[in-house]
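# Provided below are the primary sequence and the corresponding predicted coordinates.
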Amino acid sequence: MYIGKVVGNVVCTQKDEGLNGLKLMVVQPLKDDLTPKGKLQIAIDTLGQAGKDDIVYLAKSGESSLPLKKQKELVPSDAGIMGIIDYYHIQDQGGNKDE
């Protein structure tokens, strides 16, 4: 899994049948310090609730469509939004505790 920021959405009039009724979002993958990492990606919003500027966590490849249970076969996707992050904190890498 990895984190990203929703920066937009995608509207398609023609798409694979397995994607009908699903929200497609444009996501910028992020590093641990929440700075951009790599290229923009298109992700299925498996929750149906992600919106612009949300920080989300995603799964890659086949795992990205597992929550959909839309059909017996997997939905074609490279990335799927699994959750919306409300709070994000990383402890000091040196193991130092705040005093």
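That came through fine.

# Please count neighbours and contacts with C-alpha atoms only from this point.
OK.

# Can you show me the strands along the chain?
2-10, 24-29, 41-45, 55-60, 79-84 (DSSP state E).

# then this one, side by side with the first:
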Amino acid sequence: MYMAKVVGSVVSTQKDPSLVGRKLMIVQPVNSDGQSVRHQEVAADSVGAGVGEYVLLVRGAGARRASQLDDGIRDVNDCAIVGIIDRFDK
């Protein structure tokens, strides 16, 4: 799992069927001090996160499992928001 801050959203009217109805958010990975690390990326939101919130991300197979559909449609998702961080305790 990774930590990130939601910094924006992406609007895409033409996309793979497995992404229809999902919010696509721009996330900036961060460390436990809230400082940016690496580059921004797009994540499918499964928890209703908003811009400015710190979130938990999963990538790869974890992201596909987090947003798996029951209707047999393959899931192309490679990065998913699976939690909203309330605080960092160190």
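Sure, I can see it. Model, not experiment: these values are computed from the prediction.

# returning to that earlier point: take the strands of structure 1 and write them to TSV, including distance to Pro67 of structure 1 and mean neighbour count.
Formatted as TSV, the strands of structure 1 follow (distance: least, Cα to Cα, whole Å; neighbours: other Cα atoms under 10 Å):
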stretch	distance to Pro67 of structure 1	mean neighbour count
strand 2-10	16	19
strand 24-29	15	23
strand 41-45	10	23
strand 55-60	11	20
strand 79-84	8	24
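
# could you dump those strands to TSV with distance to Lys70 of structure 1?
Listed next are these as TSV, based on distance: least, Cα to Cα, whole Å:
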stretch	distance to Lys70 of structure 1
strand 2-10	20
strand 24-29	15
strand 41-45	13
strand 55-60	17
strand 79-84	14
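
# so which of those gets nearest Gly18 of structure 1?
Minimum separation from Gly18 of structure 1 across the strands of structure 1 (Cα to Cα) falls at strand 41-45, 11.2 Å.

# got a list of what Arg38 of structure 2 touches?
28-29 (Cα atoms under 8 Å, 6 or more residues apart in numbering).

# Apply 10 Å and report the result again.
28-31 (Cα atoms under 10 Å, 6 or more residues apart in numbering).

# want to try CSV for these, with distance to Gly52 of structure 2 as columns?
As requested, the contacts of Arg38 of structure 2 are exported to CSV (distance: Cα to Cα, whole Å):
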residue, distance to Gly52 of structure 2
Gln28, 10
Pro29, 13
Val30, 12
Asn31, 15
